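Asks: pasting the structure only:
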């Protein structure tokens, strides 16, 4: 089987994950019950309840995309500038507007407003606290900044032009060592600084899948194919994840690490489904188109819906009412479309100057 399947349907996967995360926040934060009290619909509620897995899939795909982007031009400064021009304008047009509105409304002092714009507050006061969705922005910016070093560690400098191209085994071992180091760091933080662990584990647990995504980019580029029997455990892990992790229960300190392998396997499982749907004629093409539209503004949708579904702004208003949650979600999508257009224009302008 072609490992490039996730790359081929990358935009649709981004779109699916954006929708999945919105539904997750509807259920988890706004208390919307997608089972409507009907037992036969409980699997739907269970599926929605693990929608945060969409973040792991997003990071896996981001690792692949960043590998390709860095391959084109291995100048770290230009790479980081281009990445930041993709994330900072949407941030300013979503959370920036939200913070200014709260400042005008008297919720923030001017000093607090400036402090928010530094993003430092999201690192020292708790990533999942305050403006909940901001943890991901801080995290992904951090991943952008360290990506050139991850690439350098795994592949070395200008690997494609090297006269002594490193063996696949060498590359895999270095990637595996980096994943082990990330897992060890996760454990050490839990062991010696439990307070900081509680406010940062939501990001720390996602570092391994981002690293694997960086490695997967290389496999996709090299057109690596795996025999079908290898994919049996892929689907088994996917099924086990939904059976074991989905039901509510006691959360161990390491529970979020279960999303690491599942993020990879579910990515490919969804790719198979999208590939199958694409063969359903006009219906399949329309569905692909819708997912593609969401995929093109996935970051913007994430930011706008987080303002409405993870802050005190919209939650008391929704209070489990599905119809109201849908209206707010539609508003978030329209806002995201406008932000997406503005971001493209800004990025184009900046890229012309660098």
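Replies: Noted; the coordinates are in hand. Nothing here was measured: the structure is a model prediction, and the numbers come from that model.
Asks: contacts and neighbour counts: CA atoms only from here.
Replies: Will do.
Asks: And residue 232, how far from residue 213?
Replies: Distance of residue 232 to residue 213, given as Cα to Cα, to the nearest Å: 20 Å.
Asks: between those two, which one's more packed in?
Replies: More crowded of residue 232 and residue 213, by other Cα atoms under 10 Å: residue 213, with 24 against 10.
Asks: What helices and strands are in contact with whichever strand or helix holds residue 345?
Replies: Per DSSP states H and E: residue 345 is located in helix 322-353. Helix 322-353 sits against helix 76-91, helix 298-309, with contacts defined as 3 or more Cα pairs under 8 Å, 6 or more residues apart in numbering; DSSP states H and E.
Asks: here's the one I want to compare it with:
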């Protein structure tokens, strides 16, 4: 048996993000089955209730982990913001601008003002528009990351780092509780993003542990066992409890999968998963967009034939989108030179 340390998650980060985007697509299918009460039983019901959208937590965790490596390699904050904003805003603009024009201006007839508010995430807070909510959350995470990095990197040792992590997660949790208590409507709109900030913060702290190759991989066994037990208490009336438990369980499973990858020769499988991981942002944008329009046109993706069309078209269009994004990015670099 090969010896592993905390860097194993970084080593297989691309493949794990590939698994995560696949599971998100599966969740959307189960969510449609639940919404339309179509074959909502068996593994579909189990997945929707206990796994749900927790793979998004894995994305945020691995984003935080990867950002630590990126900042250690190149600590210039201005350069960090430019690189990250280009990476997320270029594909977002390509997909979201025509989508909101079609949805708000052409279909719903709510006008350009509504399209602009949707695009800038204003309606996410006011009306709960969640079409591209993940992009808004990632923009926030990128904005605050340099400050989180300073907190993570200035920790004296692992214990000091864990105390800081617990303190930051507790602060976000208290904020969520206050909003849920006094602004229930706002909490209903933003909890999908707010309750995922802790897992991003945890990924930032784990990034240092991974970077320094600490040997505390055994902690994942404890988290897996504890979260697995707490899963039996779902569904829960507390969205905070449910979000935290499913998120911890999902990331613990990712740690287990990374360990399996490190022990077995699975390069062909890993390469396929890495392709999905490399295209994950584009897949997310394209998938939720095509799904939105298909449902609007009464091609309900709870039905398997329509789901297959959705998945296949998402993969093809996401591949084209990444080529387009790369072309625009390269063109911008050439002009800058």
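Replies: That came through fine. In this text the structure is predicted, and so the values were computed from the model without any measurement.
Asks: TM-score for these two?
Replies: After superposition, the two chains reach a TM-score (TM-score structural alignment, normalised by the length of structure 2) of 0.87; 330 aligned residues with a Cα RMSD of 2.8 Å.
Asks: rewinding a little: most tightly surrounded among the helices and strands packed on helix 322-353 of structure 1?
Replies: Stretch with highest mean neighbour count among those: helix 298-309 (a mean of 25; mean count of other Cα atoms under 10 Å).
Asks: Can you give me the buried ones in the helix holding residue 345 of structure 1?
Replies: 322, 325, 328-329, 332-333, 335-337, 339-340, 343, 347 (16 or more other Cα atoms under 10 Å).
Asks: for stretch 163-182 of structure 2, same thing?
Replies: Buried positions in stretch 163-182 of structure 2, judged by neighbour count with 16+ other Cα under 10 Å: 164, 165, 168, 169, 172, 173, 176, 179, 180.
Asks: And it against structure 1, how far off on average?
Replies: Once fitted to structure 1, stretch 163-182 of structure 2 is off its aligned match by 1.6 Å on average (mean Cα distance after the TM-score superposition for structure 1).
Asks: Is residue 174 of structure 1 located within a strand, as I assumed?
Replies: No - per DSSP: H, G, I helix; E, B strand; the rest coil, residue 174 of structure 1 lies outside any strand segment and is helix.
Asks: any idea what it aligns with in structure 2?
Replies: The alignment partner of residue 174 of structure 1 in structure 2, by TM-score structural alignment, is residue 164.
Asks: Enumerate every residue touching its match.
Replies: If you count contacts by Cα atoms under 8 Å, 6 or more residues apart in numbering, residue 164 of structure 2 has them with 151, 152, 155.
Asks: Of those residues, which are still contacts in structure 1?
Replies: Retained in structure 1: 151, 152, out of the contacts of residue 164 of structure 2 (criterion both residues aligned by TM-score structural alignment, their matches' Cα atoms under 8 Å).
Asks: any idea where the helices of the stretch 51-200 of structure 1 begin and end?
Replies: Taking DSSP state H, counting those that start in this stretch as the test, the helices found in the stretch 51-200 of structure 1 are 53-72, 76-91, 97-104, 110-118, 121-124, 134-155, 168-192, 194-204.
Asks: would CSV of those with distance to residue 256 of structure 1 be doable?
Replies: Listed next are these as CSV, based on distance: least, Cα to Cα, whole Å:
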stretch, distance to residue 256 of structure 1
helix 53-72, 9
helix 76-91, 25
helix 97-104, 30
helix 110-118, 27
helix 121-124, 19
helix 134-155, 15
helix 168-192, 11
helix 194-204, 8
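Asks: quick one: which of those is nearest residue 303 of structure 1?
Replies: Residue 303 of structure 1 lies closest to helix 76-91 among these, at 7.2 Å (Cα to Cα).
Asks: Would you check that residue 5 of structure 2 makes contact with residue 209?
Replies: No - Residue 5 of structure 2 is beyond contact range of residue 209, at 9.3 Å (criterion: Cα atoms under 8 Å).
Asks: more crowded one of these two?
Replies: Here residue 5 of structure 2 and residue 209 are compared on neighbour count by other Cα under 10 Å; more neighbours surround residue 209, at 22 against 16.
Asks: In structure 1, what residue corresponds to the more buried one?
Replies: Counting by TM-score structural alignment, residue 209 of structure 2 lines up with residue 219 in structure 1.
Asks: that's a helix at its match, yeah?
Replies: Yes - under three-state DSSP, residue 219 of structure 1 falls within a helix.
Asks: who are the neighbours in contact with the closest residue to it other than its chain neighbours?
Replies: Nearest residue to residue 219 of structure 1, sequence neighbours excluded (Cα to Cα, 6 or more residues apart in numbering): residue 3, at 7.2 Å. Going by Cα under 8 Å, 6+ apart, residue 3 of structure 1 touches 219, 220, 223, 224, 225, 226.
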